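Trainee: Please find the sequence and the predicted model below.
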Amino acid sequence: MTDRAGTPAQPSDLIDVDALRRAYYELKPDVSIPEQRVVFGTSGHRGSSLNTAFNEDHILATTQAIVEYRNAQGITGPLFLGADTHLLSEFATTTALAVLVANEVRVLVDEFDDWVPTPALSHAIIKYNREEHGDQADGIVVTPSHNPPSDGGFKYNPPHGGPADTDATKWIAERANEIIADGLKDVRQAEPSGVETYDFRGNYVADLENIIDVKAIKDSGIRIGADPLGGASVNYWQAIAERYDLDLTVVNPDVDPTWSFMTLDWDGKIRMDPSSPSAMASVVARRADYDILTGNDADADRHGIVTPDGGLMNPNHYLAVAIDYLFRTRTGWRKDAAVGKTLVSSSIIDRVAESLGRRLWEVPVGFKWFVPGLIDGSVGFGGEESAGASFLRFDGSVWTTDKDGILLALLASEIRAVTGKSPSELYRELTERFGDPVYQRVDAPASPAEKAALGKLDGDAIAATELAGEPITAKLSRAPGNDAPLGGVKVQTEKAWFAARPSGTENVYKIYAESFAGEENLREVQEEARRIVGDALKGA
């Protein structure tokens, strides 16, 4: 961690807006270079135009590929198009619109030329398709989420409203790279005209009363602060305050493509991560001014919860509190609705689910795994350790199939209003019942070959029988919830666990670890995790 973490950004930390614009339009990718290819991760294609990873050619080709994909899938309804506040999002939206219009796709953009949070786009797709127009809608959201200001992102959401699965993204990426390699000859472009509009904000905000007890929040009179961190939720929070007459202040309404008002993240970069104590330092400093204070990232799919008594909550802690509260209060949900979590989320969630008499549904990393369960109501809540989650409406029907940071932030206010206690106070009560785990993610070096081997490693390849002095109870390479590959391994004991997964962008692998036996035991788990994984990779 840099010693500047948590301090205000200085002029030398800011992006050169003109250089970023020039690079987007002038630099031409060479797809024979891996770093310059279109590559879809768990949340779309991301990169910076400065290193020729997110440029006009990428977006022209990717949009054309999406058009061809939706045609092949028989998707003939409207395509909802939204974007966050990153500078490259503005340029990429203009590029995409020219391709979509030329291909005679019915595009719906924001009625007020506003930014569109990821959950608002997912909500729009689901709403249209629920109304049964005789065709199916899908969408594109232009966002690199919480990534630095120099980055851009481009994400496709099919008719289910959530992140596209790997079958779709693999096809789209491969086709986009073919188009670039062929000189963009297959790309159709036209001057956008006659584009339809949609009130993303109005529809989303008006519907919140069907999933959040806004009356309880209003009647309680609690003081709420919401910091959009310069992101797409800025006008949504003001609209929520006005529609539901809440004592809610938009703490910082500024939108600046350089994010000059941010404090630096742990590594000295500007990153709009509401789960990071360093990125949220200026927000946390105001915790005494509000009963609940929240933050969102640039596309508002992540949440950060700040309380007067606890500061910024660890995302795992808040997920446990949210699950405990929701499954006790949402009587309209199916009695067999499961608790959804990723395998690298805290095991205190397992214990909360068991106490509620609810089935735990563990899946690999990636919110896309929760989509089917949220759609049919068999999963009441789906959450990731990285501060992303969504849940069902009061009546047990689907709300969004993508992460919703606005929703989870509002839920914190409902919890405070209904229980009279802060979420951090409720988490302390959970630890008194279930134990107080310590959790950390660290990185370990790995070559590309080792990363590839780890991604395919079978749990049976692990020879160890003990972890930090405890018998190993499970060695997993597939998720118990849906039997999908983890892209790594997870090793468990009664008191602790670790999971190892290769990084998609760096020559490291990630070790997630947790212990209910204290900090010293956690360090021992982490040390043994490196040895266990190392031994397994030698034999792979």
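Mentor: In hand now; what should we look at?
Trainee: Could you use CA atoms for every contact and neighbour count after this?
Mentor: Will do.
Trainee: At which residues are the helices of the stretch 201-350 of the chain located?
Mentor: In the stretch 201-350 of the chain, the helices defined using DSSP state H, counting those that start in this stretch lie at 214-220, 234-244, 281-284, 315-329, 348-356.
Trainee: can you point me to the longest helix in the chain?
Mentor: Longest helix in the chain by number of residues (criterion: DSSP state H): helix 519-538.
Trainee: Check which residues of that one are buried.
Mentor: Within helix 519-538, the residues scored as buried using 16 or more other Cα atoms under 10 Å are 521-523, 525-526, 528-530, 532-534, 536-537.
Trainee: Same list (those residues) but as TSV, adding distance to Asp291.
Mentor: Shown next, in TSV, are these (distance: Cα to Cα, whole Å):
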residue	distance to Asp291
Asn521	35
Leu522	33
Arg523	35
Val525	37
Gln526	36
Glu528	42
Ala529	40
Arg530	42
Ile532	45
Val533	44
Gly534	47
Ala536	49
Leu537	49
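Trainee: take the one below as the second:
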Amino acid sequence: MDPIKIKFGTDGWRAIIAQEYTVDNVKRVAEGTALWLKQQGGTRVVIGYDCRFAGELFTESTARVLGKHGITSLLAPTFISTPMVSLGVVKTGADLGVVITASHNPPSYNGFKLKSKLGGPSIPDDVTAVENLIPDEVPTDLPTIEELREQGLIEDHDFEQIYLDHVYANFDMDLIRNADFGIAYDAMYGSGQSAMIKLLPEARHLHCEYNPSFMGQAPEPIGRNLTQLSDVIKKDPKLSLGIANDGDADRIGLFDENGDFVDSHHILLLLLMYQYEYKGIKDGEVILTFSVTDKLKQLAEQYGLKYEVTKIGFKYIAEIMAEREVIVGGEESGGLAVSGHIPERDGIWIGLMIAEYMAKTGKSLNDLIQDVYDKVGSFNCDRDDVHVENDRKWEIVKQAEENPFKKIGSYTVTDVKHLDGTKFFLDGDDRWLMVRPSGTEPVLRVYAQGADAAETRKIIDAGRAEMSI
């Protein structure tokens, strides 16, 4: 049987365990990684795995392939988050990071992410170069882990502790722990669980056990997947903040004191306000992906800051953060980054920053959101992922690009922008509808912003009616 062609997607290679994601195919990817790294003169790689099935086995398989090429693998004693790998690369001076994770995908998946020596995602050109070096053949005659240890080609590092030390150096953890509000944390059975139990021992911890099945739930920290966290907050008046992370803890979900979900659009605005007004960080730019609210540009303009809109995918933000000072960067799907840390999404870090903001100001999360609204006006954002036949999906995308709507429902289209999908501005700048295809699934993503939840839903429904989906 011919070997499968392994392709890296937006954030690494992902596949279903025991179908395409096998030990042999992981060895092939590791071989391509080793060949590329040797071309760069690299000799040391941090390898980490999350809480998915057989993470340790796939990690050791990767280390054995790298070891055959004389490359040293730096390993953690147990599962760690993706940001712990990225920070570990920086702190140890390693040349590359590898994370065995499928992030927020369903439990049947695993994956292989590459992290640069700068502490963020490897740039697309480097990922493509690795992909092109993946052989059809499975590497053989590999050394054992014991043999690699004897040769000094395995190093043991406590990357979780390195990360915790970094947190303690950058946050007032005593202030957060002793604040007059309670915190609930949902690990979604992911790799943030151990660190957050240590950082916030008094918090209410949900799904902080090792369970590779994730109880059948994709560990994606969005509102509909976190109803238990919401209910816990609603039933306990002492709890005023809910934090959730995905499987590898690089994304965040947030809940206010009412148990209501707070989306990434609002979190980005909160982070910018905290960094600029309270922490005094005024040098740098604001980077946002195309699907993020334009209110973030509005706040950046009020602060006199430059901003840039990128295609969707954190890798585009990370590329800019590697070269320029960025105060806040983020995407709609929960991947957010700030200055003073690595150029990487980090759900734990962002959660702690919001908790510290609340503790320092003595304000509730809703009070802080109102501060944002006082500056840029209130708004609501939402998204539908609509399953459509692929042919129909691309028809709609082509129409949006070549013959865009003049009206959507009762709204007049006043401007149209194309970058990574198409965004229709409706009756001005505060309302919009955006259409973007999934590159891998028969799914059309329909985003919208309105004044409130009811208007946002009205805009999405009107857009779907126009597109007959």
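Mentor: Right, received. Where do you want to start? Since we're looking at a predicted model, the values are computed, not measured.
Trainee: and of the buried residues of helix 519-538 of the first structure, the nearest to His86 of the first structure?
Mentor: Gln526 (36.2 Å; Cα to Cα).
Trainee: I'd like the helices of the stretch 201-350 of the first structure written out as TSV, with mean neighbour count and distance to Lys341 of the first structure added.
Mentor: TSV is the format used below for the helices of the stretch 201-350 of the first structure (neighbours: other Cα atoms under 10 Å; distance: least, Cα to Cα, whole Å):
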stretch	mean neighbour count	distance to Lys341 of the first structure
helix 214-220	18	26
helix 234-244	18	27
helix 281-284	21	27
helix 315-329	20	9
helix 348-356	18	8
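Trainee: Which of these sits closest to Val105 of the first structure?
Mentor: When these are compared by Cα to Cα, helix 234-244 sits nearest Val105 of the first structure, at 27.5 Å.
Trainee: That closest one - contacts with which helices or strands?
Mentor: Judged by 3 or more Cα pairs under 8 Å, 6 or more residues apart in numbering; DSSP states H and E, helix 234-244 of the first structure is in contact with helix 200-207, helix 214-220, strand 248-250.
Trainee: so what corresponds to Gln302 of the second structure in the first structure?
Mentor: Under the alignment (TM-score structural alignment), Gln302 of the second structure pairs with Ser355 of the first structure.
Trainee: gap between its match and Val339 of the first structure?
Mentor: Remark: distance between Ser355 of the first structure and Val339 of the first structure (Cα to Cα, to the nearest Å) = 12 Å.
Trainee: for the second structure, what's the longest helix?
Mentor: Under DSSP H, the second structure gives helix 23-40 as its longest helix.
Trainee: The first structure: matching residues for the very next helix or strand once past that helix?
Mentor: Per DSSP states H and E, helix 23-40 of the second structure leads on to strand 44-49 as the next helix or strand towards the C-terminus. Mapped onto the first structure using TM-score structural alignment, strand 44-49 of the second structure covers residues 78-83.
Trainee: How about residues contacting the matching stretch?
Mentor: Applying Cα atoms under 8 Å, 6 or more residues apart in numbering, the external contacts of stretch 78-83 of the first structure come out as 89-90, 93, 105-110, 115-118, 121, 124-125, 136-143, 232, 299.
Trainee: among these, which are in strands?
Mentor: If you go by DSSP state E, the contacts of stretch 78-83 of the first structure have Val107, Leu108, Val109, Asp110, Asp138, Gly139, Ile140, Val141, Val142 in strands.
Trainee: which of the residues you listed tops the neighbour count?
Mentor: Val142 (32 neighbours; other Cα atoms under 10 Å).
Trainee: Show me what it aligns to in the second structure.
Mentor: The equivalent of Val142 of the first structure in the second structure is Ile100 (alignment by TM-score structural alignment).
Trainee: any idea how far that match lies from Phe425 of the second structure?
Mentor: 40 Å.
Trainee: cool, Ala337 of the second structure as well?
Mentor: For Ala337 of the second structure relative to Phe425 of the second structure (Cα to Cα), the value is 27 Å.
Trainee: More neighbours: which of the two?
Mentor: Neighbour tally, Ala337 of the second structure and Phe425, criterion other Cα under 10 Å: the higher count belongs to Ala337, 30 against 22.
Trainee: The more buried one -> the first structure?
Mentor: By TM-score structural alignment, Ala337 of the second structure lines up with Ser390.
Trainee: and the alignment partner in the first structure of Thr82 of the second structure, what is it in contact with?
Mentor: Using TM-score structural alignment as the criterion, the counterpart of Thr82 of the second structure in the first structure is Thr118. By Cα under 8 Å, 6+ apart, the residues touching Thr118 of the first structure are Gly82, Val141, Asp299, Ala300, Asp301, Asp402, Lys403, Asp404.
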